[in-house]
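Chemist: Structural data only, the sequence is not supplied:
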């Protein structure tokens, strides 16, 4: 088996199951995760209006910044320069970010991570997302938030 075959996420003929996913280990992995996640966001009836109508996100500049952010969190790189708190405080001032937004964002993030990787770095991406959202909810949005249990916040 070649390395490409070993890391492929396609199903082996006749097995009906995909090989185990590898962990998030490269910037390319993070790129795929971020693109996968936000591709789902733009079709989500709850979150899409927040990103498109309220925040008026310019995806061409936003996606690379998010890749830099997550590479900093997961790998300790230094490319990300930004103010996560200030950006979300401004967003909340335009239109309140509610607990259901946090639940949906988090549930969709977990699903995207699960589609893209498995291992310690993938687990860190999930735990950081929970801590990040809990901190923003408490200090910016003005309420306590805890991650929903799997299945508690269904995606449409």
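Modeler: Arrived safely, thanks for sending. Please read these numbers as outputs of a predicted model, since none were measured by experiment.

Chemist: Only C-alpha atoms from now on, for both contacts and neighbour counts.
Modeler: Fine.

Chemist: quick one: contacts for residue 128?
Modeler: Going by CA atoms under 8 Å, 6 or more residues apart in numbering, residue 128 touches residue 73.

Chemist: Could you check how far it is from residue 48?
Modeler: Counting by CA to CA, to the nearest Å, the separation of residue 128 from residue 48 is 22 Å.

Chemist: Check residue 23 too.
Modeler: 28 Å.

Chemist: One more: residue 93?
Modeler: 18 Å.

Chemist: the more surrounded of these two?
Modeler: Between residue 93 and residue 48, counting by other CA atoms under 10 Å, residue 48 is the more crowded of the two (16 against 11).

Chemist: give me the number of residues near the closest residue to that one other than its chain neighbours?
Modeler: Closest residue to residue 48 apart from its sequence neighbours, by CA to CA, 6 or more residues apart in numbering: residue 42 at 4.9 Å. Neighbour count of residue 42, defined by other CA under 10 Å: 15.

Chemist: And here is the other one:
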């Protein structure tokens, strides 16, 4: 993937996800949400999720809303956490990619974060 090209493949999504978690895991505001994860399972699942979101791939198997509602019961997720997630996600996309699919990834992330925040808050 040349620096600054658009997201065009599953390999690009894998690069994006890897780089994003490289920023999110040590983050002082949201890093604690990721300490319990089995990365050998989580990374392929999230990569599959974003392949579904951006390319319509139907291999993703999961229920992100239920997972985040459960996580919220362990570690309350506030608006600031969603904002930081978006900030880091957008910054990662902007650092690595440029083009319509990169813009779509950021827009979809905003939509997903908004819906997820609403559903998590409503579940309390």
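Modeler: Okay, I see it. Note that the coordinates shown come from a computational prediction; the quantities given were computed from them, not determined experimentally.

Chemist: TM-score them against each other, please.
Modeler: For this chain pair, the superposition-based TM-score is 0.93 by TM-score structural alignment, normalised by the length of the second structure; 122 aligned residues with a CA RMSD of 1.1 Å.

Chemist: before we move on, which element is residue 121 of the first structure in?
Modeler: helix 120-136 (DSSP states H and E).

Chemist: chain center to that helix: distance?
Modeler: Chain-centre distance of helix 120-136 of the first structure: 9 Å, with CA atoms, centre = their mean, to the nearest Å.

Chemist: ok, now how distant is the closest residue to residue 65 of the first structure other than its chain neighbours from residue 35 of the first structure?
Modeler: Spatial nearest neighbour of residue 65 of the first structure, chain neighbours left out: residue 80 (6.5 Å); criterion: CA to CA, 6+ apart. Counting by CA to CA, the gap from residue 80 of the first structure to residue 35 of the first structure is 17 Å.

Chemist: swap in residue 41 of the first structure?
Modeler: Residue 41 of the first structure is 10 Å from residue 35 of the first structure, by CA to CA.

Chemist: more crowded one of these two?
Modeler: Between residue 41 of the first structure and residue 35, counted using other CA under 10 Å, residue 41 has the larger neighbour count: 20 against 16.

Chemist: check contacts around the corresponding residue of the second structure for that one.
Modeler: Aligned counterpart of residue 41 of the first structure in the second structure: residue 24 (TM-score structural alignment). Shown in contact with residue 24 of the second structure (CA under 8 Å, 6+ apart): 30-31, 85, 88.

Chemist: Could you dump those into TSV with distance to residue 12 of the second structure added?
Modeler: As requested, the contacts of residue 24 of the second structure are exported to TSV (distance: CA to CA, whole Å):
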residue	distance to residue 12 of the second structure
30	24
31	23
85	19
88	17
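
Chemist: Please check these and keep the buried ones.
Modeler: Among the contacts of residue 24 of the second structure, the ones that count as buried by 16 or more other CA atoms under 10 Å are 30, 85, 88.

Chemist: Touching, the last one and residue 22? I think so.
Modeler: No. Contact between residue 88 of the second structure and residue 22 fails when scored by CA atoms under 8 Å: they sit 9.9 Å apart.

Chemist: what about residue 141 of the first structure, how many neighbours?
Modeler: Residue 141 of the first structure: 21 neighbours (other CA under 10 Å).

Chemist: Against residue 114 of the second structure, how distant is the counterpart of it in the second structure?
Modeler: Using TM-score structural alignment as the criterion, residue 141 of the first structure maps onto residue 121 of the second structure. In this view, residue 121 of the second structure and residue 114 of the second structure are 11 Å apart by CA to CA.

Chemist: Then residue 99 of the second structure?
Modeler: According to CA to CA, residue 99 of the second structure stands 23 Å off from residue 114 of the second structure.

Chemist: With residue 12 of the second structure instead?
Modeler: In terms of CA to CA, residue 12 of the second structure sits 24 Å off from residue 114 of the second structure.

Chemist: now do residue 47 of the second structure
Modeler: 20 Å.
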